[in-house]
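no FASTA, just this:
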């Protein structure tokens, strides 16, 4: 009984005793910074822009740019990779990145119009070397008439020049029949930018693809812990009940450990458990005994019922792992210096009207936590009300976010 009381007290104090995130951006429907009104009219006429089908999903901050992705869930997504000005208006239109020409692509295309073209992006990552890593699934009109315009690829942009510096298409061996790549995290030191590694979870094929920039090569890592938990596939968000079988999706990297390698925290989307593994294993996986390597993946623990998380991010400043709480309309956290228990996994803030389906979060170089809310289940299963605010982006400093919670040191 004492443990139950403690959990309840932590839940109340952590949700209500904190500083609240600041609303930075909000939209009823997404629009873009068109070059001319005629361009917009033509895009609508040609079916390249259907406003109601454009849903923001991923984000990342670099200087005064806040990147926002819009996957091609349905037909008529005008631009999948975009940004807004951090110091700009709350409802400013999205600006295609790196250009309109690279994003305004017909859903029926049979190949990439150019090597710079962006088809459908879920998540992006800004690394320590001022580069934007873009995981392009290459799949258009996912929920309608799916069209694999091009194979999954990583596109890497130099943020100082806005130029594409490299694009890597996944190998056949990297993929399974049900593979779906929607996330990427990058492991690199700012002093050795050419020795970067990217880790890309396969939420449909239950694996992780590792990419080496120096070798320009990739390999697939398999493990039971990458699969979804059949007892955690039930969701209830915004009054909509649904079942998902998404496997490994949320990845987060610690600071370097004593041996120079980082810890990768990971979880399946449809799971309440958290796991970890050293990046040393991921980088050298092709040379390891797979039976021995199996045991180097560790279970950290279980966050508790209804704690499925779409995204997570490790903040080196506070040594706290932040993660979305899609079934609880909020954000949770765990201080990595404490045991991984239900009591030590705090619900920082929760509000069904403000944070319905927190989809992505990132911590920027200044220690600010950014959070994107998008009502994805309504978008998929019901449709959104264009008269309501449907998409929101919040920010809060990581130290303010955890103050007074179980995640504070």
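The structure has been received and is ready for your questions. Since this is a predicted model, take the numbers as computed values, not measurements.

going forward, measure contacts and count neighbours with C-alpha atoms only.
Noted.

Let me see the contact set for residue 281.
Residues in contact with residue 281 (Cα atoms under 8 Å, 6 or more residues apart in numbering) are 288, 293, 296.

Give me the packing partners of the strand or helix carrying residue 267, helices and strands only.
Residue 267 belongs to strand 263-268 when elements are defined using DSSP states H and E. Strand 263-268 sits against strand 248-253, strand 273-278, with contacts defined as 3 or more Cα pairs under 8 Å, 6 or more residues apart in numbering; DSSP states H and E.

continuing past the last one, what's the next helix or strand?
Just to be clear, that refers to strand 273-278. Where DSSP H and E defines the elements, the next helix or strand beyond strand 273-278 is helix 279-283.

Give me the buried positions along that next one.
Applying a neighbour-count criterion of 16 or more other Cα atoms under 10 Å, the buried positions in helix 279-283 are 279, 281, 282, 283.

part of a helix, is residue 225?
Yes. The assignment for residue 225 is a helix, going by DSSP: H, G, I helix; E, B strand; the rest coil.

isn't residue 307 right up against residue 328?
Yes. At 7.2 Å, residue 307 and residue 328 qualify as touching, with contact defined as Cα atoms under 8 Å.

Check it against this one:
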């Protein structure tokens, strides 16, 4: 489960003096859907869509040659205030989807109404953590098989790999753009697959908090060809 807070409507509201004027979007992985909570009205509702369910063809994962199967639905969430979009991805998929936050915030959908979901793009493999760089709305994510942190801008279609490490970046559960750290990207790698398969060793480092410094801060990321991964030493 992930929670994203949306306070983008606060400045235009007479209730902006309180921190309650926000929406929270909560992923439900087991019963795939997104729960929307309206803080000002203290009300909540649930939305669902076929895209939030796991893809049966992508329920097997391969991390460093270690394979496991997990059919998890929507889990990763990221908010783009500038685009007015909530990005999301199930664990068992190679796709990223989006839905308008205006639609989510408008209240419970009428019976029989389809949620207007868009397919944003496809990744090289499955992943959990996802984030947005608000400076240019680049999507940050961590493809599991490649044990990497990558960036993709859906507006310009530019692809970048920020870091790759076959040991340190195993199963990144969280990826975050750090506003107060000069644009660095923080990641939480967990080696969850080893816990899941009960092959974890107490003699190894299994949980890491990693800081990936953006190369050439202020000048943008270093662009490379899509899906081509390279090693970065900026850990």
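Structure's in. What do you need? Computed from a predicted model, the values in this text were never measured in an experiment.

give the contact list for residue 125 of the first structure.
Listed by Cα under 8 Å, 6+ apart, the contact partners of residue 125 of the first structure are 60, 132, 133, 134, 184, 185, 186.

what helix or strand does it sit in?
Under the criterion DSSP H and E, the helix or strand holding residue 125 of the first structure is strand 121-126.

Would you check the span in the second structure matched by that strand?
Mapping strand 121-126 of the first structure onto the second structure (TM-score structural alignment) gives no aligned residues.

Helices of the second structure, residue ranges please.
Under the criterion DSSP state H, the second structure carries helices at the ranges 101-105, 192-196.

can you list those helices in TSV and add distance to residue 78 of the second structure?
Listed next are these as TSV, based on distance: least, Cα to Cα, whole Å:
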stretch	distance to residue 78 of the second structure
helix 101-105	11
helix 192-196	21
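
How much space separates residue 257 of the first structure from residue 279 of the first structure?
Taken as Cα to Cα, to the nearest Å, the spacing of residue 257 of the first structure relative to residue 279 of the first structure amounts to 10 Å.

Mind listing the shared neighbours of these two?
residue 263.

is it true that residue 192 of the second structure touches residue 171?
Yes. In this structure residue 192 of the second structure lies within contact range of residue 171 using Cα under 8 Å: 6.2 Å.

Which of these two has more residues huddled nearby?
residue 171 (26 against 16; other Cα atoms under 10 Å).

circling back to that earlier point, give me the contacts around the strand holding residue 267 of the first structure.
Outside strand 263-268 of the first structure, the residues touching it (Cα under 8 Å, 6+ apart) are 203, 225-229, 246-257, 273-279.

Report the buried members of these.
Neighbour counting over the contacts of strand 263-268 of the first structure (16+ other Cα under 10 Å) leaves 203, 225-229, 246-255, 273-279 as the buried ones.

In space, not sequence, find me the middle residue of the second structure.
When the second structure is reduced to its mean C-alpha position, the nearest residue by Cα atoms, centre = their mean turns out to be residue 130, at 1.8 Å.

Count the neighbours of residue 58 of the second structure for me.
Applying other Cα under 10 Å, we find 16 residues neighbouring residue 58 of the second structure.

Aligned against the first structure, show me the partner of it.
So, by TM-score structural alignment, residue 58 of the second structure is matched to residue 232.

Its match contacts residue 308, doesn't it?
Yes. Counting by Cα under 8 Å, a contact exists between residue 232 of the first structure and residue 308, whose distance comes to 7.5 Å.

what is in contact with these two at once?
270, 271, 272.

Top of the residues you listed by number of neighbours, please.
When neighbours are taken as other Cα under 10 Å, the top entry among those is residue 271 (30 neighbours).

Aligned to that residue, what sits in the second structure?
For residue 271 of the first structure, the aligned position in the second structure is residue 93, judged by TM-score structural alignment.

Look up how far residue 106 of the second structure lies from its match.
In terms of Cα to Cα, residue 93 of the second structure sits 28 Å off from residue 106 of the second structure.

same thing with residue 1 of the second structure?
As judged by Cα to Cα, residue 1 of the second structure and residue 106 of the second structure stand 23 Å apart.

burial measure for the residue opposite residue 316 of the first structure in the second structure once aligned, as a count.
Under the alignment (TM-score structural alignment), residue 316 of the first structure pairs with residue 134 in the second structure. If you count neighbours by other Cα under 10 Å, residue 134 of the second structure ends up with 16.
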